[in-house]
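Trainee: predicted model follows, preceded by the sequence.
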Amino acid sequence: MTAPSTSSPGLWQGGLRFWLLVLLIPGVVALLLYDSWEDDRAMNAVTENVYDSALLEPAKVLETSVEFNADGSLRIDPPFYAQVMLESRPGNRKYFRVEEVTPLVRNLGGADALQLKGRTMLGMEGLPRPERLADHEGVPVFYDAFFRNDTVRMVALWRDLHYKGMHRQVLVIVGESMDLRLRTQQQAWREGIFRNLRMVVLAVLMVWFAVAWALRPLQVLRQEVRSRSVDDLRPLDERDVPREVVPLVRSINHHIELYQAVLERQARFLADASHQLRTPLAIIHTQAQYARREPDIERVRESLGAIIKQLGQATRLTEQLLALAHASHHTSMAQGQVDLASLGREAVLQYLPLARERRQDLGWIAPGEDGGQAPVWVYASDVEVHESLANLIHNAINHAGSGASITVSAGYDEQQAWVSVTDNGMGLAASLRESVFVRFDRGGPSRKGGRGSGSGLGLAIALAYAERNGGTIVLTDGEPNEIGGYGLKATLRLPRYRPATQPDLPGKSGS
């Protein structure tokens, strides 16, 4: 049973709708709150201006209603409509006072109203005055005050009166409770909040349905993918998806192409492997039937020896097929600092008995001076590099021929470390050197006749392991042979590794 995944949910697990709402709605709400605050300020200013204008009107009427008597005293005779304007109503209480300033002040403009003394001509005693009067006659001063346990809005204005050389000063104060204007402002604020809440709900619905509409092509694409059969690897159609999703569809199509290429390689590999294994198995089956029918014990032994030899070749072929399958896999083994010279020496010692059996001279040239063993550092997988080098040496032993000389050496050049396998066998034509890296290709008729029984997998495996570690394999001319030609030199090249504490080491240049 598959173990449950312990990974945490992805960042976008909530979906596009959720994240659009999370990212957009707070901003919309913040904008609406700021807009509400601005609207509230503007509405309060308008409300104050309207109510203050309405408050100033009866004050002006009272101011103009003050007149001189014949004896020089002042009288006030407000008109009826002024009395109506000053009448208190539920939720809108009115207060007023008209007083004559006594004694006279030289100039009431900007005077301290709290220090003035006066005689009430009309209205209520104790009505609060402003701190200072206006600088000019007839100019109102609006202020907030507290009177009879009531918060009131007040207006005050003063006037100089002159008649036949007589001079009088009058101060008019009118106020009203703030209940009505506060209710008006609160009502406007509530309506603004309700209006903004409707906008938020509308924005949420618009985002929700807009995302649903925008994702419809993806839903169609999803249905298309789910309705496909397992072996349907056609690319997805990118014409009907949003432009922002086209890169994703192209990436999926690219992955489909890679997956299709992997499947094709696997199919070719299985076909080639079955073909290669069928031949030795058929030969073994034929030899076994022949041995069963043969009465002569010597010939039976010869058949059994041939069967054992064929089994060895089949075993080698199977191992190479498994190695090629591993080398073709994309996941490489753990890498680290590897001494290429040590791997080369180990591989030579490993194949020395096989070379002696073939009567070949297999030797190792250390990269150090005076015969010393200097390291050749690379950063790679030691197992994979060893397998690549082992296949190069085995390929040389298999194809160089009896009596050949095979030399393995390692060293540095400017950018790369290298290890080479050089022989003086029959060699390989330059035109065939690329094709031998194709699996099951033995390099044409010149290498298929009599000098080796390889399966054509050795160099393909060696190159696959080299490329997995960032390297390559180069085939060039080897040592001169007996017929005036040249053998073959296979050079495994890997990126040079320079540790911070490791000085540059001397090495031979490999060509």
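Mentor: Yep, that arrived.

Trainee: C-alpha only now, for contacts and for neighbours.
Mentor: Will do.

Trainee: in the helix or strand containing Val348, which residues are buried?
Mentor: Using DSSP states H and E, the element containing Val348 is helix 340-357. Within helix 340-357, the residues scored as buried using 16 or more other CA atoms under 10 Å are 340-345, 347-348, 352, 355.

Trainee: same question for stretch 167-174.
Mentor: Buried, per 16+ other CA under 10 Å, within stretch 167-174: 168-174.

Trainee: chain neighbours aside, what residue packs nearest to Cys468?
Mentor: Careful, residue 468 is Arg and not Cys. Ser332 (6.7 Å; CA to CA, 6 or more residues apart in numbering).

Trainee: how many neighbours does that neighbour have?
Mentor: Neighbour count for Ser332, taken as other CA atoms under 10 Å: 15.

Trainee: what segments of the stretch 401-511 of the chain are strands?
Mentor: 405-412, 416-423, 472-480, 486-495 (DSSP state E, counting those that start in this stretch).

Trainee: remind me, longest strand of this protein?
Mentor: strand 150-163 (DSSP state E).

Trainee: packing partners for it?
Mentor: helix 16-64, strand 141-147, strand 166-177 (3 or more CA pairs under 8 Å, 6 or more residues apart in numbering; DSSP states H and E).

Trainee: identify the residues contacting the helix or strand just after the helix holding Val348?
Mentor: Heading C-terminal from helix 340-357, the first helix or strand you meet, by DSSP H and E, is strand 361-365. Contact with strand 361-365 is made by 344-345, 348, 352, 355-356, 403-410, as judged by CA atoms under 8 Å, 6 or more residues apart in numbering.

Trainee: and the strands in the stretch 251-400 of the chain?
Mentor: Counting by DSSP E, counting those that start in this stretch, the strands of the stretch 251-400 of the chain are 336-339, 361-365, 377-380.

Trainee: and the longest one, what's buried?
Mentor: Taking 16+ other CA under 10 Å as the neighbour-count basis, strand 361-365 is seen to contain the buried residues 361-365.

Trainee: what's the angle from that strand to helix 340-357?
Mentor: 170 degrees (axes from the mean of the first three to the mean of the last three CA atoms, to 10 degrees).

Trainee: just give me how far strand 361-365 sits from the chain centre.
Mentor: 54 Å (CA atoms, centre = their mean, to the nearest Å).

Trainee: below is structure B, check it against A:
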Amino acid sequence: MKRVLLRRQLLLWLGLPLALLWGLSVYTHYASALHAATQAYDRSLLASARIVAERLRVSKGQLEVDVPWVVLDSFERNMNDRLFYQVISPQGKTLSGYDDLPPIPDKAPLSKLYPALVHFYDATYNGLPIRVAALWQPVNEEGVEGMALILVAETLTSREAFAHQLLNTALLSQGGLVLITLLLASGMLRKILRPLRQLSRLMLQRDPADLTPLPMVLPWYEMQPLMLAVNRYIERLNAMIARQQRFSADASHQLRTPLTVLKTQVAVALKSERPENWRESLVAMRITVDDMILLTDRLLHLSRLRATLPHEVPQLIDLAVLAKESCFSLYAQARAKQIDLGYEGEERSQVKGDSKLLSELCANLIDNAIKYTPAGGTVTVSVREGVLRVEDSGPGIATADRQQAMQPFNRLDGAGTASAGAGLGLALVRDIAQWHGTSAELHESPTLHGLMVLVAFTSQDRFPAAVTHV
């Protein structure tokens, strides 16, 4: 996999725009400097042309000009440039200067920067690039009328030197600014990424069994959602591992006894040579296996329920229909004990919830009532205004033992004393009720004088944010 460095990418994304801006800034500085140099030197050329124009005079009907070199030398800025001039009469005759200077191009406009009829244009003279100022000077003296033309040209050495000097200054200053910016950005990124390296070291040194939340070592507000998401994931992982450990512990603890009983029953059958004893052992083993299947099924239901969190908007469920269906499904079990199992209450009662979980709740309550009701007893199921009631004529549960009865693997015998066993029915009922945002209450039945379990469902918009399982 290709190695990608975050700091290198950030510096690259920052450095490329800065380099482009640096180039653009240098170019604009150079163009501005060249324009400023052109204007400054053009003004000097125009001044030289005006000095020459002032030397025009009419003598004996002829236009003459006297241009001493000392006048032209006074306008030269340094020894790097050469100055040329030409004075042309209104008739097009060269009066003085170089008679082969480049003429005014056809497309050269009059300058609007100065109050004079002057053209500025670039040309080449004797293989040298030059800048020319062409000034039109009106003449109206002693019968001589027309526009004299004064051309003053200068080589570009000083202009280019001035522009390059400004360009070098811009290159150094802007380049230094970009370099300093990148160095500061690199140092800033190194400091910013330090908490990430700290977090990496923390994760590398962390014990694999340590599932405590990570400390908030990242100080930036933008990274807080990431840390919260990681910590929530650790919490879910911790809960999942705890459920697996709980299921393993429960299964190993609860299955040990029936497996021991089954082993004993097998040993007894093997020692006996009488077929009737074999049959008796096989019947006992079938009962033991059935109990183990029921126990395993309840363990799986309890583990699955603990692993389930409400995450969808519940649907409208007809609780009365579910209660009646549970009564029908357990009717044969009740009939085997000659128990009068019946339903009383509303024909329809809609609540918000999960149909599978509510069916499991009803079935567990009715199954628990049938188990602990003596033969010939009564179990009554009713639903009114969203409240589920399951009553029986069994021994009931003492008030002091009711909270303990809701815990997993605690079963109360007929005398009302606690004994170890696979009591998972009421534990499942408790967790399903909590999942739906309500609770299961244990009371004494006012009519049957046994146990009455109440589960009141409300018309809630959504499930609670979390469910606490014990």
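Mentor: Thanks, I have the structure now. Predicted, not measured: the structure shown is a model, and the values here were computed from it.

Trainee: picking up where we left off before, the strands of the stretch 401-511 of structure 1 into CSV, with extra columns for mean neighbour count and distance to Gln83 of structure 1?
Mentor: Conversion of these to CSV gives the following (neighbours: other CA atoms under 10 Å; distance: least, CA to CA, whole Å):
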stretch, mean neighbour count, distance to Gln83 of structure 1
strand 405-412, 24, 113
strand 416-423, 26, 108
strand 472-480, 18, 109
strand 486-495, 24, 105
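
Trainee: just send those strands back as a markdown table, with distance to Ser227 of structure 1 too.
Mentor: Shown next, in a markdown table, are the strands of the stretch 401-511 of structure 1 (distance: least, CA to CA, whole Å):
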| stretch | distance to Ser227 of structure 1 |
| --- | --- |
| strand 405-412 | 56 |
| strand 416-423 | 51 |
| strand 472-480 | 43 |
| strand 486-495 | 47 |
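
Trainee: could you point out which of the ones you listed sits nearest Arg198 of structure 1?
Mentor: strand 486-495 (66.4 Å; CA to CA).

Trainee: would you mind measuring from Ala363 of structure 2 to Ala320 of structure 2?
Mentor: 13 Å (CA to CA, to the nearest Å).

Trainee: ok, Pro102 of structure 2 next?
Mentor: 111 Å.

Trainee: give me the buried positions along the longest strand of structure 1.
Mentor: 152-159.

Trainee: for the residues you listed, which one is nearest Ala466 of structure 1?
Mentor: For the buried residues of strand 150-163 of structure 1, the nearest to Ala466 of structure 1 is Arg153 (92.7 Å; CA to CA).

Trainee: please, which helix or strand holds the residue of structure 1 positioned farthest from its centre?
Mentor: Ranked by distance from the centre of structure 1 (CA atoms, centre = their mean), the top residue is Asp71, with 94.5 Å. Counting by DSSP H and E, there is no helix or strand that carries Asp71 of structure 1.

Trainee: what do we get in structure 2 for His326 of structure 1?
Mentor: Under the alignment (TM-score structural alignment), His326 of structure 1 pairs with Arg304 in structure 2.

Trainee: ok, that match to Leu214 of structure 2 distance?
Mentor: Arg304 of structure 2 is 28 Å from Leu214 of structure 2, by CA to CA.

Trainee: more neighbours: the two, which one.
Mentor: The residue with more neighbours, out of Arg304 of structure 2 and Leu214, is Leu214; 17 against 13, by other CA under 10 Å.

Trainee: now the more buried one: how far from Asn80 of structure 2?
Mentor: 74 Å.

Trainee: and Leu171 of structure 2, by the same measure?
Mentor: 24 Å.

Trainee: any idea what Leu196 of structure 2 aligns with in structure 1?
Mentor: By TM-score structural alignment, Leu196 of structure 2 lines up with Leu218.

Trainee: what lies in contact with the host helix or strand of Val58 of structure 2?
Mentor: According to DSSP H and E, Val58 of structure 2 maps onto strand 56-59. With CA under 8 Å, 6+ apart as the test, strand 56-59 of structure 2 has contacts from 63-66, 141-142, 144.

Trainee: thought Val379 was touching Lys337 of structure 2, still the case?
Mentor: No - the pair Lys337 of structure 2 / Val379 is not scored as a contact, 11.5 Å apart, by CA atoms under 8 Å.

Trainee: how many other residues sit next to Asp305 of structure 2?
Mentor: Check again: residue 305 of structure 2 is Leu, not Asp. By other CA under 10 Å, neighbour count at Leu305 of structure 2 equals 16.

Trainee: cool, and the one 4 residues further on?
Mentor: Other residues near Leu309 of structure 2 come to 14 when the count uses other CA under 10 Å.

Trainee: and stretch 426-443 of structure 1, how far from the chain's centre?
Mentor: 46 Å.

Trainee: swap in stretch 171-186 of structure 1?
Mentor: 59 Å.

Trainee: of all the strands of the stretch 401-511 of structure 1, which lies closest to Met178 of structure 1?
Mentor: Smallest distance to Met178 of structure 1 across those (CA to CA): 87.3 Å, for strand 486-495.

Trainee: what angle separates the closest one from strand 416-423?
Mentor: 160 degrees.

Trainee: ok, and what's touching strand 486-495 of structure 1?
Mentor: With CA under 8 Å, 6+ apart, strand 486-495 of structure 1 has contacts from 378-379, 389, 392, 400, 415-428, 466, 469-481, 510.
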